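Colleague: predicted model and sequence follow; I will ask about them next.
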Amino acid sequence: MDWRIMRRRKKTSILSYWTFRYIIILCVGFTIIALCALYWIRDTAKDSRLKTAGLLGQEIADRVTSADGTLNIPPQMDPLLDSRLRYFDFKGDLCLIITDDEGNLQYSKPPLRQDEVRSYLSDDLSASRRDNSQAVITPIEADGEQIGQVSLLLSKKSLSYSPNEVALLGVLFGTLILCGWLTIYLLSRKLSLPIRQVAESARLIRAGRYDVNLNVQSNEKELDELVDSFKDMASRLKQLEEWRALSLAGVTHELKTPVTSIKGLMMAVRDDVVQQEEAKEFLDIALKESDRMERMVTDLLDYNAFAAGYVEVRKDRLELGGLLSEIAFQWSLPYAGMNVTVETELPEQPVYIAGDALRIQQIVVNLLNNGQQAAVPGRPIELTLRLLEAEGKARIEVADNGSGISAEELPYIFERFYRGERKKRHIRGLGLGLTYSSLLASALGGELRLAESSPAGSTFVLELPG
């Protein structure tokens, strides 16, 4: 049930997924930064405004002190105070109270009565009585004695809050968030575009359409490698699909041909169409055709068993020189009296390896058969079986003097069911010999490869660990 729910869960694109989550992270991060910055700005602004208020109070104290050391409120006090408030940029509620040394009201702005002073200041006139304001007290002194005080009552909100600063902070962080989101959006869009095209092409391939066209230009190395690898994969899948269809038809044809031939030959013998010597000749042909069909079926069974991991490979101690001599002798027996020769070139010292004699024989016999099948009409078949030892590895070379392999066919000779044009026309088979031999070589811990090929012949190399 949970699995079905997960499958029904709506999927989102990379662009939406990353941009949405990035903007959330960005907003949370900048909100924390903004709150910290706002606290710091408010604290700094409050300290700065208190110092400014102290300077204003000191100036007013100097203005109201007369030359004879008495408290004297100048007549131009109101316009002077208004100009100073504009200069120091004090906004919000502000109350200025000037009292003498006995606490008597001498001047106030806005105008207050004596009994109202106690509603603004504490009994000792040293602090604000209201919770929403803060008092800045500046003593008025003359000849070293305090003759009064200037009390500035400022709104706590005006001390710590500045609309311009808050607006600037909001614009700054809004711009940063927008720029960050735009950056991740553009990067995610650039990243998701080739991935989306690759995903769309993958859906086409899954639907059986291998002619994909990926026109993606990317400066990023990883994306460029991804697109190139996908193009190669699509091309490879297309080739494999074509080979699969052709191979299926070829396998069917190759198996059907000997069956049809055997059936026709046997019916001719049964119906007395041919008799005596000719009938024996028909039976011999039928036996050869059955042998060919048996080899093809054996190739299929061996390949399928090995691909499924059902074939066991032994690790016996072997002397390769003697094994190769025996293989060459047994293989050449059916060709006695023909223009087929197998030469062996073996080192003087014995070469030992840990391997499976049967599997090595299968590989070498397959290579010898390929060399014999590559023969050029009119040219005696010469095969060379060579053994070398170097760097702790045994190297078996099987060389022929056949027609070679064309450059177009070289990349595909180890592919399953692949058969060159020449083999398709002249030789029956399934195209599994080299594929199976390569798998056996890998299972033995070695490698089978084509060393060289030309119209003068080909050389295959089997390397095995010592």
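Modeller: Happy to help now that I have it.

Colleague: from here on, just use CA atoms for contacts and neighbour counts.
Modeller: Will do.

Colleague: so where do the strands sit in this protein?
Modeller: Assigned by DSSP state E, the chain shows strands spanning 94-100, 105-109, 133-142, 145-155, 316-319, 340-345, 352-355, 381-390, 393-400, 447-454, 457-465.

Colleague: distance to Ala202 and mean neighbour count added to those strands, as TSV?
Modeller: Below are those laid out as TSV (distance: least, Cα to Cα, whole Å; neighbours: other Cα atoms under 10 Å):
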stretch	distance to Ala202	mean neighbour count
strand 94-100	73	20
strand 105-109	81	18
strand 133-142	71	21
strand 145-155	68	22
strand 316-319	47	14
strand 340-345	51	16
strand 352-355	43	18
strand 381-390	46	18
strand 393-400	42	22
strand 447-454	32	16
strand 457-465	37	21
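
Colleague: of those strands, which is nearest Ala286?
Modeller: strand 340-345 (24.9 Å; Cα to Cα).

Colleague: now do the closest one: which elements does it pack against?
Modeller: Packing contacts for strand 340-345, counted by 3 or more Cα pairs under 8 Å, 6 or more residues apart in numbering; DSSP states H and E, involve helix 320-332, strand 381-390.

Colleague: tally of neighbours for the residue nearest to Ser247 when sequence neighbours are not counted?
Modeller: Distances taken as Cα to Cα, 6 or more residues apart in numbering put Phe417 closest to Ser247, at 5.6 Å, once the chain neighbours are dropped. Counted with other Cα atoms under 10 Å, the neighbours of Phe417 add up to 23.

Colleague: ok, back up a step: which one of the strands of the chain lies nearest to Tyr310?
Modeller: strand 352-355 (17.5 Å).

Colleague: which strands and helices lie in contact with that closest one?
Modeller: strand 316-319, strand 457-465.

Colleague: closest to Asp82 out of those strands?
Modeller: strand 457-465 (101.5 Å).

Colleague: the inter-axis angle of that closest one versus strand 393-400?
Modeller: 160 degrees (axes from the mean of the first three to the mean of the last three Cα atoms, to 10 degrees).

Colleague: try this one side by side with the last:
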Amino acid sequence: MKNSLFSKMVVTYTIIITVSFTILAAFLSFWFQDYFIKTRQRDLTRQADIIEGIATKYLTGASSYEELTTSIKFISTYINDDIVLVDSNGYVYSVTNIKYTPLIGKQIFHDDLENINNSDYIDAFNEYGVYMDEKIYVMMKVVKDTKGQSMGATLFSVSTDILDKSLSNVYQIIWLSAVFAVIASCIVIYYFSQKMIVNPLSEMSGVARKIAQGDVDKRVEIHSDDEMEEFANAFNVMADSLQKVEQNRKEFISNVSHELRSPMTSIKGFIGGILDGVVPDEKHKYYLNIAYEEIQRLTRLINDLLDLSAVESGTYKLEKVPVDINEIVRICILRNENRIRNKNLDVQVFFEGSELWVLTDGDKITQVVTNLLDNAIKYGKEDGLIQISCRKKGKKANISIFNEGSNIDEEDIKHIWERFYKVDKSRTQKVSTGLGLSIVKKIVSLHDEEIWACNKENGVEFIFTLQLAKKSM
């Protein structure tokens, strides 16, 4: 998967682990080299102490030459190094390797034994025909008696090849372990990354493509008890929302199609009947009036659809200024005076003072009051009561519109703000577009205010809030 999250993650983790194990392996290699050499030196020092006792016994006559050679050869075999013994005058008197036999009885050192270095040993050996290469290191331990007087020295001929070979074996173990650890870590990372991240993301990606193709019922099933499960749950919540949006879209198209088809069918039928001569001349005006009413209904529906579209698209901008809500209520009542008289409605208005200033968009809130009052007039019973009140409550103004009439089922109250939602037939009239309350809800929400409906004993009341403001100058 080129440039995939999985490949990037595996490469990143592999680099981090490789660098980490490389540093660790290098540290262990240097540490073990120092540890090995110091351990080797301590081991030779202990053997030198043993040889010191054996050499002292021989030099003082307490043991034979055979006992001396047998002991140091055993020690030489144990430590895998050659041993050369010299007396206090620098004469060689015992060796463990036959190649050093020419040195026996020869004075290889003429200076103080404690002042001789490694190059002096090699030069002395070479002088008597025992040639030493550069891979030999000679370690000397001075032999002293009980009084601290020098009685000679013990020389250990240590081959650096053996040291290098031992260290090389250790280095191989360390670096092979590091390589194995890197490979094992990469396999573990690959497996768990694939299982915990890549597979869930791939599943969500596949479901997302199916949802994009219209299969909105698809969901992601991930149970990992971690952030990936939370992400999957959030994805499913989004899918639920998309499904609801898709369902609302289908219902909206269906409702709009139905609302447009009915008046268009009526208009077509009436005008077609008139043009075909089926309708008598004396009935022309009657049917033309019906067609005109249907055209008005279509106009209201289209205007409401345009308003709703503007609100939902975000182009419905608010210009909040101090406005007298009492005056808006008065204007809306006057505009509907003829309808109120036709139904013989008793409209009662309660104002808390002659003015009540609120911070709002005057045109938009006028539409809210108009729609709510229109709703109250349409669904209010003949000769019934409409009550409108504007009161202060804390830092808010509460505007309520009540109409006498049938109650709304509690289950329906939850859905009255939805587009084209139909309640029982007693509250459904042909003059309603089914969009008025949806527009009201969205305008009030744009103001960051609240609106709700509740059933009263003999009717229904709608209440919304607005922020109080000081009177404009």
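Modeller: Alright, I've got the coordinates. These numbers come from a predicted model, not from an experiment.

Colleague: TM between them?
Modeller: Once superposed, the chains reach a TM-score of 0.80 (TM-score structural alignment, normalised by the length of the first structure), with 445 aligned residues with a Cα RMSD of 3.8 Å.

Colleague: ok so, going back, do you know which of the helices and strands packed on strand 340-345 of the first structure lies nearest Met77 of the first structure?
Modeller: strand 381-390 (110.6 Å).

Colleague: what is the orientation angle of that closest one with strand 340-345?
Modeller: Using the same axes, to 10 degrees: strand 381-390 of the first structure against strand 340-345 is 20 degrees.

Colleague: which parts of the stretch 51-200 of the second structure are helices?
Modeller: 65-79, 118-127, 160-193, 199-212 (DSSP state H, counting those that start in this stretch).

Colleague: closest to Gln362 of the first structure out of the helices and strands packed on strand 340-345 of the first structure?
Modeller: Per Cα to Cα, nearest to Gln362 of the first structure of these: helix 320-332, 9.5 Å.

Colleague: how about Leu246 of the first structure, what's its match in the second structure?
Modeller: Here Leu246 of the first structure is matched to Glu251 in the second structure, going by TM-score structural alignment.

Colleague: number of residues surrounding that match?
Modeller: Glu251 of the second structure - counted by other Cα under 10 Å - has 15 other residues nearby.

Colleague: what of the one 5 residues further on?
Modeller: Using other Cα under 10 Å, the number of residues around Val256 of the second structure comes to 18.

Colleague: which residues sit in contact with Lys393 of the first structure?
Modeller: 463-466 (Cα atoms under 8 Å, 6 or more residues apart in numbering).

Colleague: skip the chain neighbours and tell me the closest residue to the aligned residue in the second structure for it.
Modeller: If you follow Lys393 of the first structure across to the second structure using TM-score structural alignment, you land on Lys396. Nearest non-adjacent residue to Lys396 of the second structure, counting by Cα to Cα, 6+ apart: Gln467, 4.7 Å away.

Colleague: how about the one you found, what's its partner in the first structure?
Modeller: Under the alignment (TM-score structural alignment), Gln467 of the second structure maps onto Pro465.

Colleague: hang on, isn't its match packed against Tyr352?
Modeller: No - Pro465 of the first structure is beyond contact range of Tyr352, at 9.7 Å (criterion: Cα atoms under 8 Å).

Colleague: can you count the residues close to the closest residue to Arg130 of the first structure other than its chain neighbours?
Modeller: Nearest residue to Arg130 of the first structure in three dimensions, chain neighbours excluded: Tyr120, at 6.5 Å (Cα to Cα, 6+ apart). A count of nearby residues for Tyr120 of the first structure, using other Cα under 10 Å, gives 20.

Colleague: pretty sure Tyr120 of the first structure sits against Ser128.
Modeller: Yes - counting by Cα under 8 Å, Ser128 is a contact partner of Tyr120 of the first structure at 5.9 Å.

Colleague: re earlier: any idea how far the match of Leu246 of the first structure lies from Ala291 of the second structure?
Modeller: 27 Å (Cα to Cα, to the nearest Å).

Colleague: circling back: contacts only, for the residue nearest to Arg130 of the first structure.
Modeller: Counted by Cα under 8 Å, 6+ apart, Tyr120 of the first structure has contacts 128-130.

Colleague: any chance of those in JSON lines, with neighbour count and distance to Ala37 of the first structure too?
Modeller: Below are these laid out as JSON lines (neighbours: other Cα atoms under 10 Å; distance: Cα to Cα, whole Å):
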{"residue": "Ser128", "neighbour count": "22", "distance to Ala37 of the first structure": "29"}
{"residue": "Arg129", "neighbour count": "18", "distance to Ala37 of the first structure": "31"}
{"residue": "Arg130", "neighbour count": "14", "distance to Ala37 of the first structure": "28"}
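
Colleague: would you turn these into a markdown table with distance to Asn219 of the first structure?
Modeller: Below are the contacts of Tyr120 of the first structure laid out as a markdown table (distance: Cα to Cα, whole Å):
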| residue | distance to Asn219 of the first structure |
| --- | --- |
| Ser128 | 68 |
| Arg129 | 70 |
| Arg130 | 67 |
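
Colleague: return the residue of the first structure that is most distant from the centre.
Modeller: Asp68 (87.9 Å; Cα atoms, centre = their mean).

Colleague: just to revisit the earlier point, what's the closest of the helices and strands packed on strand 340-345 of the first structure to Asp78 of the first structure?
Modeller: strand 381-390 (109.7 Å).
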